[in-house]
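In: please work out how this folds:
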Amino acid sequence: MAQSAGVEIATHSPSGTPRAGRDLPIAIGVGVALLLVVAGSLLFRKEGFILVALLACGAALWELAHAFVRRGIHIPLLPLLVGTAGILVSSYTSGPEALLVAFMLTAGGVVVWRVLDGSGPAALRDAAAATFAAAYVPFMAGFVMLMLAQPDGDRRVALFVLLAVASDTGGYVAGVLTGRHPLAPSVSPKKTWEGLAGSLVLAGGVGAAGMVVAFGGSPVVGVALGVASVLTSTLGDLAESLLKRDLELKDMGTLLPGHGGVLDRLDSLLLTAPLVYLLLLVALPKVAL
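Out: Reported below is the predicted structural model:
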């Protein structure tokens, strides 16, 4: 079951202290460190963020490949990693058309690679899983690169990341303090409606403040952006929870102490990236074009 999104139900220690299953001090330390890495890459030179994204996507694909092995599925990791670099770099340098073309080339490449390694039902299954992995991780991350490529791309990506942090933090706090009603008990029992409400409140506030401070835009647009990002973040996290449940995994990995795997951190971000990219493109047309 997932522990990455913040909409979590409270549990209690023997002393009565609420907790939600995380080693909180370690989780906070790792979270702050990740934010500093992202902020440093955006402040120093925004192209540096591409390297951060490449490392994150590569680690997420590595975790996904190892998780699929539990079901006898072996995806070709090398062409996926090469394709990931192509997708992210071409998206940043050449725009949406390049994102689509690079994804199609990556999907075709992994299929051909797997078929050349052997045919039969297993090859078809592995190729389908590899295509899913390419769509799930680097293709979705390509929309972050499209945001980054805008003249004010560093601010767009910063707002995108802060919305995710606000959704996670607001949901975690509200879920631990007041969570009583499970949101999707059959998929992720720890997520609650109270946690979702906390995510909506904090993300809406961060969206409003970010739109005004960073872009001089309307706070109403910022609230709408925050609310929409929470909805897609929650769907993304529930989707990964369903995948982990099928794979009989608690976390996708252990690379991030207190958080689980890298994909456990990226799941909600990946599904949210296309939405935030499109909404900012509409809300800030003069800057975007």
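In: going forward, measure contacts and count neighbours with C-alpha atoms only.
Out: Will do.
In: what's the helix or strand for Lys191?
Out: Lys191 belongs to strand 188-192 when assigned by DSSP states H and E.
In: please enumerate the helices of this protein.
Out: In the chain, the segments counted as helices under DSSP state H are 24-44, 48-68, 77-94, 96-116, 121-134, 140-148, 153-178, 193-215, 219-247, 262-283, 285-288.
In: correct me, but Leu247 touches Val69?
Out: No. Between Leu247 and Val69 there is no contact under Cα atoms under 8 Å: 9.3 Å.
In: quick one, which of the two is more surrounded?
Out: Taking other Cα atoms under 10 Å, Leu247 and Val69 do not tie; Leu247 has more neighbours (15 against 12).
In: which residues touch that one?
Out: Ala67, Phe68, Arg70, Arg71 (Cα atoms under 8 Å, 6 or more residues apart in numbering).
In: from Phe68, how far off is it?
Out: Separation of Leu247 from Phe68 (Cα to Cα, to the nearest Å): 7 Å.
In: now swap in Glu8 and tell me
Out: 26 Å.
In: who has more neighbours, the two?
Out: Neighbour count, other Cα under 10 Å: between Glu8 and Phe68, Glu8 has more, with 35 against 18.
In: ok, now how distant is Ala2 from Val227?
Out: As judged by Cα to Cα, Ala2 and Val227 stand 21 Å apart.
In: got it, and Trp113?
Out: 41 Å.
In: same deal with Val38?
Out: 23 Å.
In: which one's more surrounded, these two?
Out: Neighbour totals were compared for Val38 and Val227, and Val227 leads with 23 against 19 (other Cα under 10 Å).
In: OK, contacts around the more buried one?
Out: If you count contacts by Cα under 8 Å, 6+ apart, then Val227 has Leu200, Ala203, Gly204 around it.
In: now the residues you listed in TSV, with neighbour count and distance to Ser119?
Out: What follows is the contacts of Val227, written out as TSV (neighbours: other Cα atoms under 10 Å; distance: Cα to Cα, whole Å):
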residue	neighbour count	distance to Ser119
Leu200	25	48
Ala203	31	48
Gly204	27	50
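In: and this one, please, so the two structures can be compared:
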Amino acid sequence: MSPASMDTISAPTGPEPVEENRVTTGDVAAPPPAPKAGRNLPAAIAVGVLLGAAVLVSLLTVRQIFVGIVAIAVATGTWELAGALKRGANIRVTLWPLLVGGQAMVWLSWPFERDGLVTAFVLTVLACLVWRLPGGAEGYVRDIGASILTAAYVPLFASFAAMLVVAENGAARVVCFLIVVVCNDVGGYTTGAKLGRHPMAPTISPKKSWEGFVGSMIAGIAAGTLAVVFLLDGQWWQGALFGAALVCTATIGDLVESLIKRDLKIKDMGTLLPGHGGLMDRLDSLLPSAVVSWLLLGLFIPA
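Out: From the prediction side, this is the model:
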């Protein structure tokens, strides 16, 4: 859920840019350059604050409401990813089994945890295989492969966030997870925008820089250490490892979604959130980080 791309390099990666104040014809000036972040930053911040407030309210009141928020995000993200696959590559995922199965994964992970999640995932895959049969052989493997990818990438990963909140101190576990991911985004964005010079993956995400990654790592480790120590009574080294691991998974998640969008030749997964694009454009770093958060916190601080 970053307010913008995590980190922006200032050195151009393509042709030399036109001077910012150059006049085109007559007295008509060229339009001002786009913001360095490539997003409407005030709108992005406002949306991020509203989403964060909704999550905090749910965690501080009735934790099942947080599971409902995850379920809504799963349905929206699945819909957006299915639409992007259709627009970009004419891939027809089995949408209805994915929507129903995704809800089953999220809600069954609350009372039954891993057993409920795995059962729902397997049944969703089977439903996808059967649902696509009437469409014939042409594109069957492609469509089923994309459907299983969607089932794993969105509802399966997101369900680990729902399982975080099951424990007695589940609200604190979710807050630790979200704080680190947000600090990763903010640290990377601010550092990359000011100091970014060396692209991390120029063919995938030209605006990401190694300097921004260092900023993310510093912010993530600091946030993880403080969050785990003060919210979960853990050790400082556990928090530091937790923060570093989430910075890595958040970065990988962002790069994976960037590569998917490049393959599909689209800019955003959707247009739902002003200043952000689609909801999937904000879930990219959260989804894999939820899995690692559940694993590490379960190892370091058993419920």
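In: superposed, how do the two chains score by TM?
Out: Scored against TM-score structural alignment, normalised by the length of structure 1, the superposed chains reach a TM-score of 0.93; 284 aligned residues with a Cα RMSD of 2.0 Å.
In: still on that earlier bit, between the contacts of Val227 of structure 1, which is nearest Trp62 of structure 1?
Out: For those, the closest approach to Trp62 of structure 1 (Cα to Cα) belongs to Ala203, at 30.3 Å.
In: tell me the counterpart of the closest one in structure 2.
Out: Correspondence of Ala203 of structure 1 to structure 2, assessed by TM-score structural alignment: Gly220.
In: please apply the same query to Leu77 of structure 1.
Out: Using TM-score structural alignment, the equivalent of Leu77 of structure 1 in structure 2 is Leu95.
In: ok, its match touching Glu80?
Out: No. At 10.5 Å, Leu95 of structure 2 and Glu80 do not qualify as touching, with contact defined as Cα under 8 Å.
In: quick check: Val122 of structure 2 vs Pro288 of structure 2, distance?
Out: 19 Å.
In: ok, now Trp107 of structure 2?
Out: The spacing between Trp107 of structure 2 and Pro288 of structure 2, counted by Cα to Cα, is 19 Å.
In: also Gly52 of structure 2?
Out: From Gly52 of structure 2 to Pro288 of structure 2 the distance is 19 Å (Cα to Cα).
In: and the two? Which one has more around it.
Out: Applying other Cα under 10 Å to Gly52 of structure 2 and Pro288 shows that Pro288 carries more neighbours, namely 25 against 14.
In: counterpart of the more buried one over in structure 1?
Out: Superposed on structure 1 with TM-score structural alignment, Pro288 of structure 2 falls opposite Leu271.
In: distance of its match relative to Val227 of structure 1?
Out: As judged by Cα to Cα, Leu271 of structure 1 and Val227 of structure 1 stand 14 Å apart.
In: and if you look at Tyr172 of structure 1?
Out: Distance from Tyr172 of structure 1 to Val227 of structure 1, by Cα to Cα: 16 Å.
In: do the same with Met211 of structure 1
Out: Counting by Cα to Cα, the gap from Met211 of structure 1 to Val227 of structure 1 is 13 Å.
In: next: Leu242 of structure 1.
Out: Leu242 of structure 1 is 23 Å from Val227 of structure 1, where distance means Cα to Cα.
In: got it, and His181 of structure 1?
Out: Computed with Cα to Cα, the distance linking His181 of structure 1 and Val227 of structure 1 is 20 Å.
In: just to revisit the earlier point, quick one, what contacts the match of Ala203 of structure 1?
Out: Val180, Val181, Cys183, Asn184, Gly187, Gly243, Ala244, Leu246, Val247.
In: what about the second one, how many neighbours?
Out: Going back to what we said before, that points to Val181 of structure 2. 29.
In: counterpart of it in structure 1?
Out: Under TM-score structural alignment, Val181 of structure 2 pairs with Ala164 in structure 1.
In: is it true that its match touches Ala228?
Out: No. At 11.1 Å, Ala164 of structure 1 does not count as touching Ala228 under the criterion of Cα under 8 Å.
In: what about the residue lying closest to Val214 of structure 2 once chain neighbours are set aside, neighbour count?
Out: Nearest non-adjacent residue to Val214 of structure 2, counting by Cα to Cα, 6 or more residues apart in numbering: Gly188, 7.3 Å away. Residues lying near Gly188 of structure 2 (other Cα under 10 Å) number 32.
In: spit out the contact partners of Gly188 of structure 2.
Out: Counting by Cα under 8 Å, 6+ apart, the residues that Gly188 of structure 2 touches are Met6, Asp7, Glu211, Gly212, Phe213, Val214, Gly215, Ser216, Met217.
In: now do it against Gly277 of structure 2, distance only.
Out: 19 Å.
In: what's near enough to touch the aligned partner of Gly86 of structure 1 in structure 2?
Out: Gly86 of structure 1 maps onto Ala104 of structure 2 when the alignment is built from TM-score structural alignment. Listed by Cα under 8 Å, 6+ apart, the contact set of Ala104 of structure 2 reads Leu117, Ala120.
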